[in-house]
Each structure stands twice: as C-alpha cells, then as structure tokens.
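> how does the following fold in three dimensions:
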Amino acid sequence: MGVQQGAEAVVGVAIATLWRSPNAVRPVDAPALGAPADVGAWVAGLDADQQVSGGVLSQLLLGERVLVTELRPDGWAHVVAVEQPAARLDPRGYPGWLPVAQLAPATPGTEATPQLVVDATVTALYATPGGQVILSGVVLGTRLAPAGPSVHGWCPVHTPGRAEPLWLPAAHLAPVPTTPPTAEEVLTVATRLVDVGYLWGGLSAYGIDCSGLVHLVWRRLGVTVPRDADDQATAAHPLELGAERPGDLYSFARPGGRIHHIGIVTAPPRLPDERRMLHACHRHRRVLAERLPAERTATLVGGHRI
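From the prediction side, this is the model:
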C-alpha cells in the first residue's frame, strides 16, 4: 500500500523541500524534486536572487513524519509537517506541498523510535559497511532508528521504504539527547554552520535561513522548536534586554510588523549598544557571527530563552 490521503507518511529522501504551491516551482528547481533529490546540485545552480525568492517554505529531513492531507493526480501531495510546529499557520504543523515520490508509507520499520541523530554536517547511507552508497546528502539533525549493534565502526539504521537496514559510520551519529542543552552545546552546533549559504526556507548545511538555523540547532540537540521566527519567539520565554546570555535568542521586527528575523546570542551584552549573535543573514547571504550593526540593533525587539 502506498502513501494514503488522511494518513501519516515519512520523508523518504535525504532532504525534501516544502513548497508554497506546485505552481511555484521553477525550471531551476528540478534537482530538488526528484527521488532521490539532489539538493546540493539544486542550491549550486541558484543565483543569489533565486536563493531568496521562489516558493520554498521549509525543508524536511529523512524519516520526518508528515500528515498527508491531499493527493493530486499530477504527483503532488499537500502535507502537514508535524515535527515543525507552526501555530500561526496550522496547529498540527507546517503545511505545504511536496512530490509524492519523496514520501514513503509509515510502516513498522519507519515508525521505530529514533534514538540516534546525525552529527556529521553531511553523510551518506550505504548498502553494507563501506559498500555501495544508497542515499547521499543525509544531513545534520536527521533522526534515525538503530537497526542493530554497530559492526567495525558502522551502524545499521532503519530507513523509510526499505526492509533491509542501511549503514553509516558510527562516528557520524550521536544519541538523541534527553536533557536540555547547555549554552556551550548550542553554540558548538551553531558554529559548525558558520559560512553555510543563505537559502530562504533552507534547513540544512546546503543552505539555511535564520529560523531554520535555530530550528536545526535545537533539533540536533533533541529539542523541537517552531519553524518560523515569530513562532519561535512566541514559544520561548521572554527576557528583558540586558538579561540575555549566550545560547538565548534575539528577535527583530520593524515598527508595526511581525518578527521577521532571529539569531542566537553568542556573548553577554555590553550595554547600551554592543551585542553579538550568530545568525543566517539575508544581507550577507550566509551564516555568520557578528556584533550587531546599528541598522540591526534598530529593529531589535526582544530576547528569548528556549
């Protein structure tokens, strides 16, 4: 039985891109639509303007659960990404469209509780230890369920749509944390993403946006936070500016507008005008750590603690 409308399914590709509409897809987006999807080639083919335009909403990682709300004859599915909270859009999760071919039915093998998380920036899954690559481009933060003990430094894992386990280097995995992360852990993961290019809706080391960075860092550390910046700020504990510390968040909004940007605090503030953060910067088109420039400070509206 294949993917069914009204039922849960799981992402069967390394990275599935969630689109605003099938009609929003451009010819340049073709590499992101396949099964497998070649997100690396897709991002490499985008120019600077295409990286911040188009119909991308978010991205979903291998094994991530979705609720399928509509199946179209042309091969597209409308889904709700239940592991990406988006209270403003849908209380069930982040809604959007993706190709049905990038999904697999939820089966007992894929429903096993993920106990491992990918800690490598990018890795691959193999048919056998050190054998043929079956799925490349598996990225940091992907949660996987072990399929048995490690063998000579290789770990077998369950993957959607496959009865037999696939393998990856055990060194590329870590247990999913069960305790709240420390500031040091947050900044260690975030710093590994410095210089990753900016991609609107991106959620991986191939390209990422500001709220995607926050979501991915905490996902790697075992904590589910909302996908969008305004929802992230709403879900976190508000702080008086001046009380923030490394590992907290800064949020930004223009007068009368919703929060449109978010970043991770990297140092205690030196009031009144010296604050530092790590963020995916639209203007610089990459992830960077910096002292807040005056134009950014002018839109700073709050501090938050997850």
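> use CA for all of it now, contacts and neighbours both
Will do.
> quick one: neighbours of Asn23, just the number.
When neighbours are counted by other Cα atoms under 10 Å, Asn23 registers 8.
> ditto for Thr113
When neighbours are counted by other Cα under 10 Å, Thr113 comes out with 11.
> sticking with Gly40, tell me its helix or strand.
helix 39-44 (DSSP states H and E).
> who are the packing partners of the following helix or strand past that helix?
Following helix 39-44 in sequence order, the next helix or strand is strand 56-61 (DSSP H and E). With contacts taken as 3 or more Cα pairs under 8 Å, 6 or more residues apart in numbering; DSSP states H and E, strand 56-61 sits against strand 15-19, strand 203-204.
> what does strand 56-61 rub up against?
For strand 56-61, contacts defined as Cα atoms under 8 Å, 6 or more residues apart in numbering pick out 11, 13-20, 81, 96, 138-139, 141-142, 200-203, 212.
> one more time with 7 Å, if that's ok
In this structure, residues lying in contact with strand 56-61 by Cα atoms under 7 Å, 6 or more residues apart in numbering are 11, 14-20, 142, 200-203.
> stretch 257-277 now?
210-211, 229-230, 242, 244-253, 278-279, 289-292.
> mind checking which of the residues you listed land in strands?
Mapping the contacts of stretch 257-277 onto strands (DSSP state E) picks out Leu249, Tyr250, Ser251, Phe252, Ala253, Leu278, His279, Ala289, Glu290, Arg291.
> make a ChimeraX selection of the buried ones in these.
The ChimeraX selection below is limited to those of the ones in strands among the contacts of stretch 257-277 classed as buried (16 or more other Cα atoms under 10 Å):
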select :249,250,251,252,253,278,279,289,291
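> any chance of the ones in strands among the contacts of stretch 257-277 in TSV with distance to Pro156 as columns?
Output for those, formatted as TSV (distance: Cα to Cα, whole Å):
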residue	distance to Pro156
Leu249	36
Tyr250	39
Ser251	40
Phe252	43
Ala253	45
Leu278	35
His279	34
Ala289	36
Glu290	40
Arg291	43
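> compare with the first, here's sequence two:
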Amino acid sequence: MSCVAVAVAGLWASPDAPRAIDASALGNPALLEHWLAALDDDTRLALCKEKRLATQVLLDTPVGILERRRDSQGNDWCRVVVPNQRSSLDPRGYPGWIPATQLAEGEGCLAVGTEAATVVTPVAWMQGLPQGRSLKLSFLTRLSVATPSSDEDLSRIWVETSLGRGWLPRGSVHLPDESFPAVAATLETLGRRFDGLRYLWAGNSSFGYDCSGLVHSLFAAIGIALPRDASDQVETGQPVELGERRPGDLLFFEKPDDTGRLVVDHVALYLGEDRMLHSPTNNARIECRRLGGSRYAEQLCAVRRYLSTPEAS
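Just a heads-up that it's a prediction; the model follows:
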C-alpha cells in the first residue's frame, strides 16, 4: 500500500504541469505556505486556466499507483488514483500525478477504512516526530492512533504515520468514537472558520479550498462522502426545487463553457435566510453572502439535499 508522505500533496495534470514557481510544493517536505506566498494573482489564475493542478491529498491518505515516469528534469513521478476522492474521471478514485518523493510505501500508511484520529481544527501541529521535527497539518487529516503507554500524557494523542510516531494536541483531533452532529448548524460552524481563506484552484486543504473542495471537506467532517468535483456532486443527493432549499443543502450554479454549452461550474453551502457560504473564484476569498440580487441567483440551476429531515437543520 502507498500513501501521501507530506502534509499536503498536489495531484497534478501531468509530470510537466508544474512550473518553476511550483518547485517548493513538490519536495518532501512540501513547503506549501512558501509556495502559496510566492504565487501572485496571475500565477494562481494559471493553475485554473491551464488546468495544471487537479486536487490535493492529505498526509497518509492511501493512493493506488498506476504508472511511474521521469519528467524532463529527471524527477520521478507516479500516476495515482485517490480512492477517498470519488470522481467520474476514474471509478477507482481521483486520478493525477504526484512526485514520487511525496509518497511512502507500507509502514505507517493508513489503510482504507481504518479507524483513525482526525484533525478537526483548521490546522494542527504534529510534534515529536523523529529528529525532533514538527509538521503543520490540514483540517481532516486522518492518522492511525498509536497504542497508548501507561504514562501517556492525556493532553496528547500519539499517532503512527508514514513519517514516524508523533503527537497532536488532544483538543485538535477527534478519536474514532467521536464525531460532529450531522446537522446544518455543524456545517455552518465548521465552514465559517474558513471565512477569508483565499481561494485555491484544486485546493482541498485548509491552506486553500476551491468551491467543491470546501463542501467536500465540510460534508466529510460530518460523515457524508461526496464526490470531489461540483460536476459530480450535482449527480448525488436528493433533488430539491430551487425555491424549497433549506439550511445544509448544496446550491449548484451553471455557466456556458467554451462551446456555449451550460455546465455546472460552482457549488455553495446554503445557510438559510438567503445566505450561502462558498469559495467564490480565483483570487477571491471564502465568504458568506446573500444569494438574492447577485449574479449567482441568475446562475442557480440545482439544489441537492443530504441531511434527511428538517430537524437535521
């Protein structure tokens, strides 16, 4: 079994998709914040317009390796699928390319379906790693819980990872028997913690989300697995009339593509009272805004429901 061995790995369109400015995101460790700080408006926008980045994958997430290749610079890459990110692009999971140096084999990797400690704060520092290292982790990173010892500090949760044994502050994680209530209020509370976070095309971590990455992560936090992309998400859930939406529903929006065909290209979480939470577009930031009177009201094409009863809102 193989898994991601950096805090957040990018899944790229091809080994030649990254540019020189992306180099700091490709190593081990991945210097994600350094990379994001170096991107200006144009280089961020190019990730989208040129479809360079496909999605992001968190530490210890299992992947299936399909192919290995060396790029023009002599760096080794793996074409993989990510089973926990469903996609119509591949029934095995989201497909793309990851630098081989950002993958680990076997020991420490979290098997699919394994119970784990889950980061539930926007970020959390894992400390106590070999050589005294520490690592800043994203919301929803899942790691195997280490076997406790008799003198365990109750303020810490020890975990076994592909990078070795480390610990996380107890308040930053849920253990396997802990969960958030699967209600609309939880989705809003979790989502509002990311107010102001800058949009990132293909972002699926709390260092930057795109629209579908944000809702994919919020619903995963309450135990509901959505596909990764908005175009696939709209094919799931219970269809709801546009005027019957309620808190916790997802709103989908459409625009013409390059051929003039209308396609779903945006998704938002409905909060009730004409409010929605979303990660709007390139070089904007996650926000809560009114739907009425906006361009989004004109583009709204579908509503989908995942919470089963009105009481769940």
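> got the helices and strands packed on strand 56-61 of structure 1 as TSV, with mean neighbour count and distance to Leu216 of structure 1 columns?
TSV is the format used below for those (neighbours: other Cα atoms under 10 Å; distance: least, Cα to Cα, whole Å):
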stretch	mean neighbour count	distance to Leu216 of structure 1
strand 15-19	26	13
strand 203-204	29	7
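> who wins for proximity to Val100 of structure 1 among those?
Among these, the nearest to Val100 of structure 1 by Cα to Cα is strand 15-19 (10.3 Å).
> so how far is that closest one off the chain centroid?
Distance, stretch centre to chain centre, for strand 15-19 of structure 1: 10 Å (Cα atoms, centre = their mean, to the nearest Å).
> pretty sure Val287 of structure 1 is in contact with Thr191, am I right?
No: using Cα atoms under 7 Å, Val287 of structure 1 makes no contact with Thr191, being 8.9 Å away.
> looking at those two, which one has more neighbours?
Comparing Val287 of structure 1 with Thr191 by other Cα under 10 Å, the one with more neighbours is Val287, at 25 against 17.
> does that one lie in a helix or a strand, and which?
Assigned by DSSP H and E, Val287 of structure 1 belongs to strand 286-291.
> next SSE after that strand?
Assigned by DSSP H and E, the successor of strand 286-291 of structure 1 is helix 294-297.
> re the thing from before, where in structure 2 does the helix holding Gly40 of structure 1 fall?
Mapped onto structure 2 using TM-score structural alignment, helix 39-44 of structure 1 covers residues 32-37.
> which parts of that stretch are buried?
Applying a neighbour-count criterion of 16+ other Cα under 10 Å, one finds Leu32, Leu36 buried in stretch 32-37 of structure 2.
> and it, how far from structure 1 on average?
Once fitted to structure 1, stretch 32-37 of structure 2 is off its aligned match by 0.9 Å on average (mean Cα distance after the TM-score superposition for structure 1).
> list the buried residues for stretch 127-137 of structure 1?
Neighbour counts over stretch 127-137 of structure 1 (16+ other Cα under 10 Å) mark Ala127, Thr128, Pro129, Leu135, Ser136, Gly137 as buried.
> just stretch 83-99 of structure 2 next, same as before
Neighbour-count burial for stretch 83-99 of structure 2, counted by 16+ other Cα under 10 Å, picks out 83-87, 92-99.
> Thr110 of structure 1 contacts Thr159, correct?
Yes: judged on Cα under 7 Å, Thr110 of structure 1 makes contact with Thr159 at a distance of 6.2 Å.
> isn't Leu129 of structure 2 up against Gly164?
Yes: assessed by Cα under 7 Å, Leu129 of structure 2 is found in contact with Gly164 at 6.0 Å.
> how is Val217 of structure 1 assigned, secondary-structure-wise?
In three-state terms, and counting by DSSP: H, G, I helix; E, B strand; the rest coil, Val217 of structure 1 is helix.
> helices along the stretch 101-250 of structure 2, start to end?
For the stretch 101-250 of structure 2, applying DSSP state H, counting those that start in this stretch gives helices covering 184-192, 211-221, 230-233.
> which of those sits most buried?
Using mean count of other Cα atoms under 10 Å, the stretch among the helices of the stretch 101-250 of structure 2 with the largest mean neighbour count is helix 211-221, at a mean of 24.
> that one against structure 1, how far on average?
Mean for helix 211-221 of structure 2 is 1.0 Å (mean Cα distance after the TM-score superposition for structure 1).
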